[in-house]
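Student: Curious how this folds, go ahead:
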Amino acid sequence: MSKTERGSAVRPALSRCVAIPTEAFADGYWGRRPLLTTAAVLGQDFSDLFSRDDVDELVSSRALRTPFVRMAKEGDVLPASRFTASGGFGAEVSDQVSSEKVLAEFASGATLVLQGLHRTWPPIAEFARALAAELGHPCQVNAYITPASSRGFDPHYDVHDVFVLQIYGEKHWTIHEPVHPDPLRDQPWSDHREAVAARAAGAPAIDATFKPGDALYLPRGWIHSATALGGISIHLTVGVAAYTRNDIVREAVARAADSAALRSSLPLGFDPADTDALRPIVESTIAELVAALGDPSVNAEATHTVSARLTARRRADTPPAPLRPLATVEATEALDVSTASGLTVVLRPGLEPRTVSTEQTISLAVPGKTVTLPIAAGPAVERILSGRPVSVSDLPDLDPDSSVVVARRLLREGLVVVADGG
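Tutor: A predicted model of the protein is given here:
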């Protein structure tokens, strides 16, 4: 089986991480408990996403800068000066990764962390976009490269869910139940350092050695640490920044708090240190808040606002696939009626345009701009929004000249891209 056949272009992203149906994962594991799946059960590996040679290429040839790289040793994060240096003449920035310094630190037992690979390594970027679309929550990907018999970080928990994908070598993982379930982003493990250390000293929930192709789902809050065995170990950590009910609570309270009763001033001579006087004020305020939250109009407004804000956050958290400016300009300039059948376009991956139609026009709204076309282009737009590649000459309900005009406009606006092989 080829890498392409094993890759995310064929298999949905989530099914590469778990071997059970999506519904079973959602009901039994998502946000609840870990799930460890071996390579034998998954029937694949992750070599199409990342490899040992890819690590060397990124460190030696891609001029990475902080914060896209960091190093740690026995629980301590190393100062950037220990593994970065000036890029030399023509690239005089001081924080480019130094392959010589990385070699020295790695050979002495430090873990190398390549951060933000969903922005710097195309196969991982494609996988992360696909996984985020399936989960409905944004994803980011780091690689952890650990020398033999070394541990990079102390037992800790993350404030986001993770999928751990073992790429190379073996790593022993010890996982314990949470001391602070479902932590929010502003509730790091260091706030519970002593409880985390005490829990990590007890019997683990999972105590296993991961081999290439193994995958772990770990909800936020679960305590973990890992040690490489017998040789270099590489794994990917896919962080999932789950949107939470707390996001809804904040918006609902903000809407309810705008009621007249809750905008009123506190009593004259109010003393916040007088808890006896404060208690009835707090109780009556909470009662007013509960009453306001029960107002259907408040709930409707909060629902609308939550939808708008989470939609905006998701667009910001999960950017669409990058464009190829030069190739796009050349394809646009070469496009005419005679070449339309040979050019296949597809909706830009990760882009989620919002459409608005009038009697005369159809508009596609994306962050930063709105592209408006004649209403006659509606069927063509609908075909493009299906996400399936389409030849320019096959855009429905448009004559050949109009098909070219619409395709050129959408290419120049970055709403569609040339499909592979198109």
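Student: from here on, contacts and neighbour counts on C-alpha atoms
Tutor: OK.
Student: Residue 252: what's it in contact with?
Tutor: Residues counted as contacts of residue 252 (C-alpha atoms under 8 Å, 6 or more residues apart in numbering) are 293, 298-299, 302-303.
Student: quick one, strands of the stretch 251-400 of the chain?
Tutor: With DSSP state E, counting those that start in this stretch as the criterion, the stretch 251-400 of the chain has strands at 344-347, 354-357, 361-366, 369-374, 390-391.
Student: out of these, which comes closest to residue 408?
Tutor: strand 344-347 (10.3 Å; C-alpha to C-alpha).
Student: compare with the first, here's sequence two:
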Amino acid sequence: MAPRLLTPHRLLDLLSWRSVDFPQIRVLQDGVDVHTRSYLTSRTSRRGQSVPIADTEKLGVLLGDGAQVIVDALNHLDPTLETACRALKWWCDMPVQVNTYLTTGNTAGFDLHWDDHPTVIVQIAGSKQWEVRGPSRLAPLYRDTGPNTEPPDEVVWSGALRAGEVISIPRGWWHSATRTDHDDDRLSLHLTFGMTPHTGIDWISWLGDLARDDERFRHDLGPGTDHAALTAALAELAGENSPTDYLVHRRQTDVRPRRSVTGGAFGAPEKLVCTTPFAPEIVETSEAVTVTAAGRHLRFAPAAAQCVRLLLSGRPVDLADAVTTTGVDAHTLGAVLLEEGLCTEATPALCSAYTALD
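Tutor: The predicted structure is shown next:
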């Protein structure tokens, strides 16, 4: 499975053909950032349009000397990793991004540090030595009131992560990774899937946005403010909009799927795939099938239930096969889901991202 997600050569191929710039891409040697002029260049068209890209020849020299190449949000550049992130997002109900770390030689990694989000690390190639310690502050935040700079002394786990192995590190746990004394492998490549949790602070911020609709919260604060009435109004607002309501709101209204839509220019689509940021909520009753996702609220006839669930399964679906399987006009139903932004046309390149990912 690990090589199916990414390989060192495919990473370099992506950097050869995709536009990347600092800080999405960084290169470190001995734990220190290398200046961008040592690995970035630009490609200028005859009309003077300049696009930043990696200079793969210079990058190769750095890798030959021993370096660490870090590329953030690689899911924005590769359909397979975008699909993997979407699958994790549907599973954990949190936004997910994947960063990649390619290390050669005995290059040092980051010093002992903690992240403000949980991570899942997948070792793709080679090996890397890890040290993990517990948290020194419970549930730390990116914007916090405490510095959280002193790691605990106790080492919870240390060892080598090898190709195909996975480790999960909770938010706030200290950790470091290095290739020092790992001469048995020429390189290490690992992916870090970072999940962004929703906290009570996010819920409070959401309440603040909702409060703008209530006149009581828009008045000036001053000597004449009725503190008791305002406090009661806030308690009322919080009671009517619970943390669960906030999570449902975020899940149902996130409208940032990346889609490929031809508008029929290439003919009617043959395959569709659901690309909503979070798994659609599907509710069946005797009267209707209700779908809520990506800021849309749709109703379909009860007879369409099987076809709706198939088209919104998250896997590429051949519409002709769906007609045979469900007995429903999947082409018409798919056109509605495509128009409403819940599905995208499953192009050959996109479908390739789903191969052998079971």
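Student: before we move on, the earlier item: deepest-packed of the strands of the stretch 251-400 of structure 1, please.
Tutor: The highest mean neighbour count among these, using mean count of other C-alpha atoms under 10 Å, belongs to strand 344-347: a mean of 23.
Student: Which other helices and strands does that one contact?
Tutor: Counting contacts by 3 or more C-alpha pairs under 8 Å, 6 or more residues apart in numbering; DSSP states H and E, strand 344-347 of structure 1 is packed against helix 378-385, strand 390-391, strand 416-418.
Student: which of those is buried the deepest?
Tutor: It is strand 416-418: most buried of these by mean count of other C-alpha under 10 Å, with a mean of 24.
Student: what does it rub up against?
Tutor: For strand 416-418 of structure 1, the surrounding residues in contact (C-alpha under 8 Å, 6+ apart) are 323, 328, 331, 343-348, 410-411.
Student: Tell me who's in contact with residue 107 of structure 1.
Tutor: residue 147.
Student: Aligned to it, what sits in structure 2?
Tutor: Under the alignment (TM-score structural alignment), residue 107 of structure 1 pairs with residue 64 in structure 2.
Student: that's a helix at its match, yeah?
Tutor: Yes: according to DSSP: H, G, I helix; E, B strand; the rest coil, residue 64 of structure 2 belongs to a helix.
Student: neighbours around residue 75 of structure 1, how many?
Tutor: Neighbour count for residue 75 of structure 1, taken as other C-alpha atoms under 10 Å: 15.
Student: still on that earlier bit, ok, the contacts of strand 416-418 of structure 1 vs residue 132 of structure 1, which is closest?
Tutor: Comparing those against residue 132 of structure 1 with C-alpha to C-alpha places residue 348 closest, at 15.3 Å.
Student: and the gap between residue 196 of structure 2 and residue 83 of structure 2?
Tutor: Separation of residue 196 of structure 2 from residue 83 of structure 2 (C-alpha to C-alpha, to the nearest Å): 17 Å.
Student: okay, the two: which has more neighbours?
Tutor: Comparing residue 196 of structure 2 with residue 83 by other C-alpha under 10 Å, the one with more neighbours is residue 83, at 21 against 18.
Student: Just to be sure, that one is in a helix?
Tutor: Yes: judged by three-state DSSP, residue 83 of structure 2 forms part of a helix.
Student: mind listing the helices for the stretch 51-200 of structure 1?
Tutor: Remark: helices assigned in the stretch 51-200 of structure 1 by DSSP state H, counting those that start in this stretch are 52-61, 99-107, 117-120, 122-135, 193-200.
Student: closest to residue 313 of structure 1 out of those helices?
Tutor: So among the helices of the stretch 51-200 of structure 1, helix 122-135 is nearest, using C-alpha to C-alpha, at 13.0 Å.
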